[in-house]
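Engineer: here is the input, now give the coordinates:
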Amino acid sequence: MTALLLFVGWCVLLVLSWPLALLALVLAPVVWLLALPFRLLGVAVDGVFALLRTVFMLPARLLGNRASPGGR
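Structural biologist: Below is the predicted model:
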């Protein structure tokens, strides 16, 4: 259903404004290439935060700290 709506939307866009559709078709790879470094930076920052969380939680894991059944 989503693919059909996307196809119909693309056809309407192409009929109503074909220069805009062609521009979007040409610029999509350029935008993807420009966004790629930011995505890589996001993955790296997420990795650093995961490492920091693991390091800070290590003493509790070594001591065997478990959550109580009450959730506190």
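Engineer: rest of the way, CA atoms for contacts and neighbours
Structural biologist: Noted.
Engineer: secondary structure element for the spatially most central residue of the chain?
Structural biologist: The centroid of the chain falls nearest to Arg39 when counting by CA atoms, centre = their mean (7.5 Å). Using DSSP states H and E, the element containing Arg39 is helix 18-63.
Engineer: what is that helix packed up against?
Structural biologist: Packed against helix 18-63 by the contact rule (3 or more CA pairs under 8 Å, 6 or more residues apart in numbering; DSSP states H and E) you find helix 2-16.
Engineer: please provide the structure for the following sequence as well, for comparison with the first:
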Amino acid sequence: MRLFTGLVLWAILFVLCWPIAIILLLLYPLIWLLLLPFRLLGFGLTLSLSLIMAVFMLPFAVFR
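Structural biologist: Next comes the predicted model:
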């Protein structure tokens, strides 16, 4: 669904202002590479917080 939404938004941009849409299409891999460290950081942070929560919730799970 997210891919379809992005495609529809890009098509609307292409109809309204095609030069910006073409530039955006060409710059997309560069933008993806620039945002990759933040995605990895978010993934690591989510994993570490999930581990901490699991450790704190372990006694409740054992006694249930």
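Engineer: TM between them?
Structural biologist: The TM-score (TM-score structural alignment, normalised by the length of the second structure) is 0.72; 59 aligned residues with a CA RMSD of 2.3 Å.
Engineer: what's the neighbour count on Arg64 of the second structure?
Structural biologist: 5 (other CA atoms under 10 Å).
Engineer: so how far is Ala21 of the second structure from it?
Structural biologist: 56 Å (CA to CA, to the nearest Å).
Engineer: how close does the residue lying farthest from the centre of the first structure get to Val26 of the first structure?
Structural biologist: Within the first structure, the residue lying farthest from the chain centre (CA atoms, centre = their mean) is Leu63, at 35.4 Å. Separation of Leu63 of the first structure from Val26 of the first structure (CA to CA): 57 Å.
Engineer: ditto for Ala35 of the first structure
Structural biologist: Taken as CA to CA, the span from Ala35 of the first structure to Val26 of the first structure is 15 Å.
Engineer: now swap in Val48 of the first structure and tell me
Structural biologist: 35 Å.
Engineer: likewise for Trp18 of the first structure?
Structural biologist: 12 Å.
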